[in-house]
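Chemist: Could you work out the structure for the sequence below:
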Amino acid sequence: MILALIMAAGGCQQANKKPLPKTAKKPVSLSSEVVKYKSEPTFSIYRTATGQKENIKLEEYLKGVVAAEVGPKYPLEALKAQAIVARTMTLALIEYENGTRGKRGTDMSDSHTEFQEYDEKKITPLISKAVEQTRGQVLTYNGKFVYALFHSASKNKTASIEEGFPNLKNKAGYLKPVPTNGLKYAPAKYRNWTVKIPSYEVKQIMGSQAGSLDDIKISKRGPSGRATSISAGQASISAVDLRAKIGPDRLYSTALTSVKSAGNNIVFTGSGWGHGVGMEQWGANAMAKQGKNAKQIVMHYFPSAAWTTLYK
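Modeler: Next comes the predicted model:
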């Protein structure tokens, strides 16, 4: 850019000279925590059913993650996409969030509430093939592992990192909404839902300043249209915090249409399933059925990322 400005300032003296060839972009160097994985790593895993600690190779672990997350009914390219984002997310969680070392004394856990969902009993030959064909492939951004988040279903757009994980906005600001259409292929219960939560429970969460909750409403929305703030009386709470405290298995998403008081309940209406950030699994399924390959699927949901092979 400086060279271009100098040339422009030279006026007609440069007019007869051939333009200089464009300089190729210098590739971003990979961070030390990325390049250290020159071969397949072995990690420790906590087994919640038995309380035992075991060692497992990453690629074998990923088969159980893909099996638990999406199962064998997805097309091969969608399974491969899931393997790539799960591999990346596993390494990001271990390197940047310390895995489950603080809680379990292991790198990871087989519990979806603690790490990622995992079930080796559901592994099929097709799932194994998907993992094997993407061996060592991950996503990076500025040389670091991407927070390659994934969720079940979104309506029209995925969520920004601020909408899904506000605490990660300084680490993963590159995760922005992208168009998606998987919701129309997802089970009907994902498309439109109504959830009733007892008013006293919401009052306990929001505190006494929330008053009677008669005026509870969505007070702010994010770039994808998801609720980001819920208010009542003199109180307000982030939609992410409210969902976490109610329970993500009870309040399915922050893609809320309305929140209102009705009798002894607070009624939430919405659509979608999950936090909404990153790859939409039902969208990946649809793209694979439309003929897209794993790389096209993954790069659609993570357009700022670089494709990196750690080991073969």
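Chemist: rest of the way, CA atoms for contacts and neighbours
Modeler: OK.
Chemist: For the lengthiest helix in the chain, name the packing helices and strands.
Modeler: Taking DSSP state H as the criterion, the chain has its longest helix at helix 76-96. Under the contact criterion of 3 or more CA pairs under 8 Å, 6 or more residues apart in numbering; DSSP states H and E, helix 76-96 touches helix 58-69, helix 125-133, strand 137-141, strand 144-145, helix 281-289, helix 294-301.
Chemist: Make a markdown table from those and add mean neighbour count to it.
Modeler: What follows is these, written out as a markdown table (neighbours: other CA atoms under 10 Å):
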| stretch | mean neighbour count |
| --- | --- |
| helix 58-69 | 24 |
| helix 125-133 | 19 |
| strand 137-141 | 22 |
| strand 144-145 | 24 |
| helix 281-289 | 24 |
| helix 294-301 | 20 |
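Chemist: want to throw the ones you listed into a markdown table with distance to residue 191?
Modeler: What follows is the helices and strands packed on helix 76-96, written out as a markdown table (distance: least, CA to CA, whole Å):
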| stretch | distance to residue 191 |
| --- | --- |
| helix 58-69 | 19 |
| helix 125-133 | 27 |
| strand 137-141 | 30 |
| strand 144-145 | 32 |
| helix 281-289 | 12 |
| helix 294-301 | 20 |
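Chemist: For residue 33, which of those is the nearest?
Modeler: Shortest distance between residue 33 and the helices and strands packed on helix 76-96, using CA to CA, is found for strand 144-145: 7.7 Å.
Chemist: So what's the gap between that closest one and the chain middle?
Modeler: On the basis of CA atoms, centre = their mean, to the nearest Å, strand 144-145 sits 14 Å off its chain's mean C-alpha point.
Chemist: Following the chain onward from it, which element is next?
Modeler: Following strand 144-145 in sequence order, the next helix or strand is strand 150-151 (DSSP states H and E).
Chemist: Contacts only, for residue 269.
Modeler: Listed by CA atoms under 8 Å, 6 or more residues apart in numbering, the contact set of residue 269 reads 192, 193, 194, 195, 256, 257, 258, 259.
Chemist: Which of the three states applies to the last one?
Modeler: State at residue 259, reduced to three classes by DSSP: H, G, I helix; E, B strand; the rest coil: strand.
Chemist: Which residue is the nearest non-sequential neighbour of it?
Modeler: Using CA to CA, 6 or more residues apart in numbering and skipping the chain neighbours, the partner closest in space to residue 259 is residue 268 (4.7 Å).
Chemist: sec struct for that neighbour, please.
Modeler: Residue 268 ends up strand, using three-state DSSP.
Chemist: structure for this one too, so we can compare:
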Amino acid sequence: MQGEMKPEWPKNAYAAQAIVARTFTLELLSRGGTRDLHGADICDNHVHAQAYNPDNITQTIKDAVRMTRGEVMIYRNRYVKGWFSASCGGRTTNAKTGLAYKGEEPAYIKSVSCKESRITPPEVKKWSADIDSETVLQALKKLGKPLPNLSGAQIAKRVDNRAAVLRLSGGGKKVEIDGADFRVAVGPEKMRSIWLTQFEVKDGRLITSGTGFGHGVGLCQWGANELARENSSPEEIVKHYFPKVTIKRLWR
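Modeler: As a prediction, this is how the structure comes out:
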């Protein structure tokens, strides 16, 4: 939690995150964890598992973990995929759109409205990026959709305000790619989300801007912050973002 959220947030926001992160970890472990990648059950790489920053651990965070000890999300007697991101932009999305998830869309993942915009700071809420054509072309090559050069870019399909499918062109060719896959390939710190408000090529460079930070699937951390400030319980916060799950305490 201390690697994923701000240290001054209310306890119930941390507690909700604890339930989701605990479930994320157990579900990942049930599939072998990160042993094949790192030789360990779990790692602190946010791409493969979850970030971890022990320097940010506070007493409030410790209390939040204790108060939800053993609590996990269950759907049909299985751990769910406890996805979360920093800022959903005001509405979450499904896994196939936000993550380009290749499996069957989980029944417990739903697009829900979010109050995060009430408190999310402008530097988190809005972003823009100017990306050189070589970075874009290398990303497309990595994804198996190469172009000889870059001359055009547009949004081919939107889902939940997100650019679910992107169309890029160059050298007389056009390719279409899942927005979430392209975001990761080009750099998720550059292209912070696929809730895009601008996506075009100017002077050989990709100019893009958008709303939110992260994939927007599951729990929104800034939204959890706002719900906690409204005195929602950790379980109520979790159920807002995962309305179909059951929260069970498996140990004390």
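Chemist: Give me the TM-score for these two chains.
Modeler: TM-score for the superposed pair, counting by TM-score structural alignment, normalised by the length of the second structure: 0.91. Supporting figures: 245 aligned residues with a CA RMSD of 1.7 Å.
Chemist: The second structure: which residue goes with the residue nearest to residue 259 of the first structure?
Modeler: Structural correspondence for residue 268 of the first structure with respect to the second structure (TM-score structural alignment): residue 208.
Chemist: Now do the same contact list for that match.
Modeler: Counting by CA under 8 Å, 6+ apart, the residues that residue 208 of the second structure touches are 128, 129, 130, 191, 196, 197, 198, 199, 200.
Chemist: Spit out the contact partners of the last one.
Modeler: Contacts here follow CA under 8 Å, 6+ apart; on that basis residue 200 of the second structure touches 152, 153, 154, 206, 207, 208.
Chemist: and the gap between it and residue 150 of the second structure?
Modeler: Noted for residue 200 of the second structure: a distance of 10 Å to residue 150 of the second structure, by CA to CA, to the nearest Å.
Chemist: Then the second one?
Modeler: Distance, residue 129 of the second structure to residue 150 of the second structure, using CA to CA: 16 Å.
Chemist: Ok, the fourth one next?
Modeler: Distance check for residue 191 of the second structure against residue 150 of the second structure: by CA to CA, it reads 17 Å.
Chemist: Also the fifth one?
Modeler: Using CA to CA, we find residue 196 of the second structure at a distance of 19 Å from residue 150 of the second structure.
Chemist: Ok, the first one next?
Modeler: Here the criterion is CA to CA. By it, residue 128 of the second structure lies 19 Å from residue 150 of the second structure.
Chemist: ok, those two, which is more surrounded?
Modeler: The neighbour comparison of residue 128 of the second structure against residue 150 (other CA atoms under 10 Å) goes to residue 150, with 24 against 17.
Chemist: The more buried one maps to what in the first structure?
Modeler: Alignment note (TM-score structural alignment): residue 150 of the second structure maps to residue 213 of the first structure.
Chemist: Can you classify that match as helix, strand or coil?
Modeler: coil.
Chemist: Residue 75 of the second structure touches residue 246, doesn't it?
Modeler: Yes: between residue 75 of the second structure and residue 246 a contact is recorded at 6.3 Å, counting by CA atoms under 8 Å.
Chemist: equivalent range in the first structure for stretch 82-91 of the second structure?
Modeler: Counting by TM-score structural alignment, stretch 82-91 of the second structure sits on residues 148-157 of the first structure.
Chemist: Check the offset of that stretch from the chain's centre.
Modeler: The answer for stretch 148-157 of the first structure is 7 Å, by CA atoms, centre = their mean.
Chemist: okay, how far is it across it, tip to tip?
Modeler: End-to-end distance of stretch 148-157 of the first structure: 16 Å, with CA to CA as the criterion.
Chemist: So which residues lie in contact with it, not counting its own?
Modeler: 85-86, 88-89, 92, 139, 177-183, 186, 190-191, 224, 271-283, 302.
Chemist: which of the contacts of residue 200 of the second structure also appear as contacts in the first structure?
Modeler: Checking these against the first structure (both residues aligned by TM-score structural alignment, their matches' CA atoms under 8 Å), the contacts still present are 152, 153, 154, 206, 207, 208.
Chemist: Would you convert the residues you listed into CSV that also reports distance to residue 58 of the second structure?
Modeler: Shown next, in CSV, are these (distance: CA to CA, whole Å):
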residue, distance to residue 58 of the second structure
152, 48
153, 45
154, 44
206, 41
207, 40
208, 37
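Chemist: What is the nearest of the residues you listed to residue 52 of the second structure?
Modeler: For these, the residue nearest residue 52 of the second structure by CA to CA is residue 208; the value is 29.9 Å.
Chemist: and the gap between the closest one and residue 234 of the second structure?
Modeler: 36 Å.
Chemist: now swap in residue 59 of the second structure and tell me
Modeler: Distance, residue 59 of the second structure to residue 234 of the second structure, by CA to CA: 17 Å.
Chemist: The stretch 101-250 of the first structure: strands as residue ranges?
Modeler: All strands of the stretch 101-250 of the first structure, identified by DSSP state E, counting those that start in this stretch, fall at 108-109, 137-141, 144-145, 150-151, 193-198, 217-221, 227-232, 235-238.
Chemist: Figure out which of those is closest to residue 58 of the first structure.
Modeler: That would be strand 108-109 among the strands of the stretch 101-250 of the first structure, by CA to CA, at 10.8 Å.
Chemist: Which stretch of the second structure lines up against that closest one?
Modeler: Residues 42-43 of the second structure are where strand 108-109 of the first structure lands, counting by TM-score structural alignment.
Chemist: Just tell me the aligned range of stretch 52-65 of the second structure in the first structure.
Modeler: Counting by TM-score structural alignment, stretch 52-65 of the second structure lines up with residues 118-131 of the first structure.
Chemist: List the neighbours of the matching stretch that are in contact with it.
Modeler: Contact with stretch 118-131 of the first structure is made by 59, 61-69, 71-72, 76-77, 79-80, 83-84, 110-112, as judged by CA under 8 Å, 6+ apart.
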